[in-house]
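**Q** Dropping the sequence and predicted coords here.
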Amino acid sequence: MPRIVRLTTAAPKARRVTTCAHRYELPADLEAPRLLRTWITARLAGWHLHGPSDDLLLIATELASNAVRHGGTPARITLALRCPGTGQRVVRLEVEDSGPGFDPRSRRHPVRVESRTGRGLLLVDTLSSAWGVRPTDTGQLVWAELPT
């Protein structure tokens, strides 16, 4: 069952950052990324956001598909809306799985034209304002951010 988490933290110089986050447990099933797209669309509508939806859905599908295909385990999805004191809101997507992980620097090689795979992280890099990977105690977390 998705969970709603609301966090408020004090930032330097009395700026406040408000974050509203939703979590989703993604099963280790190749059909699961399709269900994730429906879930994300509903969360964005709840926040009255429509601008980042197409790019965010493509990024979410790619990261969730990678987690299921390469990690082979269920994944925890976190979708957060950050509202820093600057007024610009940012949507952050996190996909955490228990798979073996990867080094994103190793994915920087050119993709062969005839290849059917290997372009996903290039899409994530192109469509997001920032993205990254960090190890966790049980696997890895891949995240991407988009301004609203």
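**A** Yep, that arrived. Numbers count the residues shown, from 1 in each chain.

**Q** Going by C-alpha atoms from here, please, whenever you check contacts or count neighbours.
**A** OK.

**Q** ok, I4 - how many residues close by?
**A** 14 (other CA atoms under 10 Å).

**Q** what's downstream of the host helix or strand of it, the next helix or strand?
**A** For I4, the host element (DSSP states H and E) is strand 3-10. With elements assigned by DSSP H and E, the helix or strand that comes after strand 3-10 is strand 16-26.

**Q** In addition, the following structure is provided for comparison:
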Amino acid sequence: MKTATIQLPPDTSSSEAARRFVRSRLDEWAYAGVHDDVIIATAELVSNAVRHVGSPVRVRLRLDGGCLRLEVGDDSSTEPTLRAPDVNGGFGLTLVDSVCQRWGVDQVPDDGKIIWCDCGNGAPVR
């Protein structure tokens, strides 16, 4: 299993920094899956954390066989909800839901939450 982690500040530049980090890890690992899907999920989850929580954002990738798990953590225990997009937003999780095989939220006691999504082929990473 391969893993990579980065912590980013709660500002608007973090989404682009997270995309660069993920893209470089996928290239380094010669990941054969669809890079664009992982990049889209990364951008949306990091942007949501910065916009709605305002705490440092932790991004972790785990590659196990053909399955890639993206995890984005923040300091809030409030779980995001998938809602229909409208003029006020709601596109982030809808995009994640459409480009990833599955996604969910794990609460981290006294440390917020992790939103994860499985983006590759194969069994889920555990």
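**A** Ah, there it is. It should be emphasised that the depicted structure is a prediction, and the values quoted were computed from it without experimental measurement.

**Q** which parts of the strand holding I4 of structure 1 are buried?
**A** For strand 3-10 of structure 1, a neighbour-count test (16 or more other CA atoms under 10 Å) marks nothing as buried.

**Q** so that strand corresponds to what in structure 2?
**A** Alignment note (TM-score structural alignment): strand 3-10 of structure 1 is unmatched in structure 2.

**Q** what angle separates that strand from strand 16-26?
**A** On the basis of axes from the mean of the first three to the mean of the last three CA atoms, to 10 degrees, strand 3-10 of structure 1 is oriented at 160 degrees to strand 16-26.

**Q** Show me what strand 3-10 of structure 1 is packed against.
**A** strand 16-26 (3 or more CA pairs under 8 Å, 6 or more residues apart in numbering; DSSP states H and E).

**Q** how about 10 Å then?
**A** Applying 3 or more CA pairs under 10 Å, 6 or more residues apart in numbering; DSSP states H and E, we find strand 3-10 of structure 1 packed against strand 16-26, strand 75-83.

**Q** out of these, nearest to G118 of structure 1?
**A** Of all the helices and strands packed on strand 3-10 of structure 1, strand 75-83 sits nearest to G118 of structure 1, with 20.7 Å by CA to CA.

**Q** picking up where we left off before, turn the helices and strands packed on strand 3-10 of structure 1 into CSV, columns for mean neighbour count.
**A** Putting the helices and strands packed on strand 3-10 of structure 1 into CSV (neighbours: other CA atoms under 10 Å) gives the following:
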stretch, mean neighbour count
strand 16-26, 18
strand 75-83, 22
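
**Q** Dump those strands to a markdown table, plus distance to W131 of structure 1.
**A** What follows is these, written out as a markdown table (distance: least, CA to CA, whole Å):
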| stretch | distance to W131 of structure 1 |
| --- | --- |
| strand 16-26 | 18 |
| strand 75-83 | 14 |
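
**Q** Give me the mean distance between the longest helix along structure 2 and structure 1.
**A** Determined from DSSP state H, the single longest helix within structure 2 is helix 35-52. Aligned to structure 1 and superposed, helix 35-52 of structure 2 gives a mean residue distance of 0.5 Å (mean CA distance after the TM-score superposition for structure 1).
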